[in-house]
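>>> no sequence on this one, just coordinates:
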């Protein structure tokens, strides 16, 4: 009888602990899928520039319009400065966390020059520019086609924003300087 108590009690205790751990894990998983821990507005300063990435709301309606923006502001000593970049200095790759699907941001790469006036942000709204390849799985292809045709379906999203530009040589004594400023923000889509 004493031997039985020594075996049964530890087994019951172990089962109780495992059950509690499983419950906590499920609760944390549900919590993570419903609430993302990324801010909806972020900014970073580098030298004479401020890069800001933001979304107007934390939660959007399924297939509704999303208002995601990037801004680049020159804050240096000159009245204005010329930057060089691809079709845009901003990239908006996105990852849907629940499905684990990444949506790349494709862009033409001509060399474009843009003049930034001190204190006046260059602002751009997100527009879908993702794609897929024949090697992607069917779930990713359908998901990206849905976003392209209708908008964002229900899910939890992270925008891995990038401001990518450079300043050419101002004179013989300076070297070109490139910038790659990264920020992450998040938003949810509910139906």
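Received, thanks. Computed from a predicted model, the values in this text were never measured in an experiment.
>>> CA only for contacts and neighbour counts going forward, please
Noted.
>>> Need the nearest residue in space to the most centrally placed residue in the chain, chain neighbours excluded.
With distances taken as CA atoms, centre = their mean, residue 159 lies nearest the centre of the chain, 1.5 Å away. Among residues not flanking residue 159 along the chain, residue 94 sits closest, at 4.5 Å (CA to CA, 6 or more residues apart in numbering).
>>> repeat for residue 54
Using CA to CA, 6+ apart and skipping residues adjacent in sequence, the residue nearest residue 54 is residue 41, 4.1 Å away.
>>> That neighbour contacts residue 57, correct?
No. Using CA atoms under 8 Å, residue 41 is not in contact with residue 57; the gap is 9.5 Å.
>>> If you count surrounding residues, which of those two has more?
Using other CA atoms under 10 Å, the more surrounded residue of residue 41 and residue 57 is residue 41, with 19 against 14.
>>> mind checking how far residue 83 is from residue 166?
To residue 166, residue 83 is 6 Å away according to CA to CA, to the nearest Å.
>>> take a look at this one as well, against the first:
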């Protein structure tokens, strides 16, 4: 009787684990929305894509905007080659790609209520020590093709409102939002 009880308990535990594994493995985290916006101080940063599911791209469909809404007619911002950064994550493959950028000091004047807008451009790379799947993915992106998968863009606008060598914490900005979209067939940008 004791052996039967032990066997019954083992079977019960194994079957319970199997059911639990199936429930958890089928559960997918949802992607962020295809458009997001955040306000910090006198600035609004918006990141958007035209659709949440793509089977074809008609040109570059990912955009970042930075709008000044303060009291002045205009304001100068100081930034790297662009105030916009577009690191991305392809969730199906588990691939994350940083956003490489030259870092000269550029000054851009924002006029009140007029958004500074920039289209997404891929700015990543690989080395000979990266895994083959990562290299193939990056080569596709360099050839202006989004492979099939689930994408999250971890966008940000990074800038200061004074010369960086004399900037205080109140004059540094890093506005961040995430957007997501799915590619159901490989598409060219």
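Sure, I can see it. All figures in this text were calculated on a predicted structure; none of them were measured in a lab.
>>> How alike are these chains, TM-score-wise?
Scored against TM-score structural alignment, normalised by the length of the second structure, the superposed chains reach a TM-score of 0.87; 182 aligned residues with a CA RMSD of 2.2 Å.
>>> residue contacts, the residue nearest to residue 54 of the first structure?
The contact partners of residue 41 of the first structure, by CA atoms under 8 Å, 6 or more residues apart in numbering, come to 52-55, 185.
>>> If you map those onto the second structure, which are still there?
Among the contacts of residue 41 of the first structure, the contacts conserved in the second structure (both residues aligned by TM-score structural alignment, their matches' CA atoms under 8 Å) are 52-55, 185.
>>> Of these, which is the nearest to residue 12 of the first structure?
residue 185 (44.7 Å; CA to CA).
>>> thought that closest one was touching residue 43?
No. Contact criterion CA under 8 Å: residue 185 of the first structure and residue 43 do not qualify, at 9.9 Å.
>>> what residues are shared contacts of these two?
By CA under 8 Å, 6+ apart, residue 185 of the first structure and residue 43 have these common neighbours: residue 53.
>>> quick one, which of those two is more surrounded?
Neighbour count, other CA under 10 Å: between residue 185 of the first structure and residue 43, residue 185 has more, with 23 against 17.
>>> any idea what that one aligns with in the second structure?
Residue pairing (TM-score structural alignment): residue 185 of the first structure is matched to residue 179 of the second structure.
>>> For its match, list the residues it contacts.
Contacts here follow CA under 8 Å, 6+ apart; on that basis residue 179 of the second structure touches 31-36, 47-49, 152-155.
>>> how big's the offset between the host helix or strand of it and the first structure?
Element membership for residue 179 of the second structure (DSSP states H and E) is strand 172-183. Mean deviation of strand 172-183 of the second structure relative to the first structure after superposition (mean CA distance after the TM-score superposition for the first structure): 1.1 Å.
>>> Tell me the buried residues in that strand?
Neighbour counts over strand 172-183 of the second structure (16 or more other CA atoms under 10 Å) mark 172-173, 175-183 as buried.
>>> How far does it sit from its chain's centre?
From the chain centre to the centre of strand 172-183 of the second structure is a distance of 5 Å (CA atoms, centre = their mean, to the nearest Å).
>>> now do stretch 126-144 of the second structure
Put simply, stretch 126-144 of the second structure sits 18 Å off its chain's centre (CA atoms, centre = their mean).
>>> what's the answer for stretch 44-59 of the second structure, then?
Once both centres are worked out by CA atoms, centre = their mean, stretch 44-59 of the second structure turns out to sit 12 Å from its chain's centre.
>>> Could you do stretch 18-25 of the second structure as well?
Chain-centre distance of stretch 18-25 of the second structure: 29 Å, with CA atoms, centre = their mean.
>>> With secondary structure as extra columns, can I get the contacts of residue 179 of the second structure in a markdown table?
Below are those laid out as a markdown table (DSSP: H, G, I helix; E, B strand; the rest coil):
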| residue | secondary structure |
| --- | --- |
| 31 | coil |
| 32 | coil |
| 33 | coil |
| 34 | coil |
| 35 | strand |
| 36 | strand |
| 47 | strand |
| 48 | strand |
| 49 | strand |
| 152 | strand |
| 153 | strand |
| 154 | strand |
| 155 | strand |
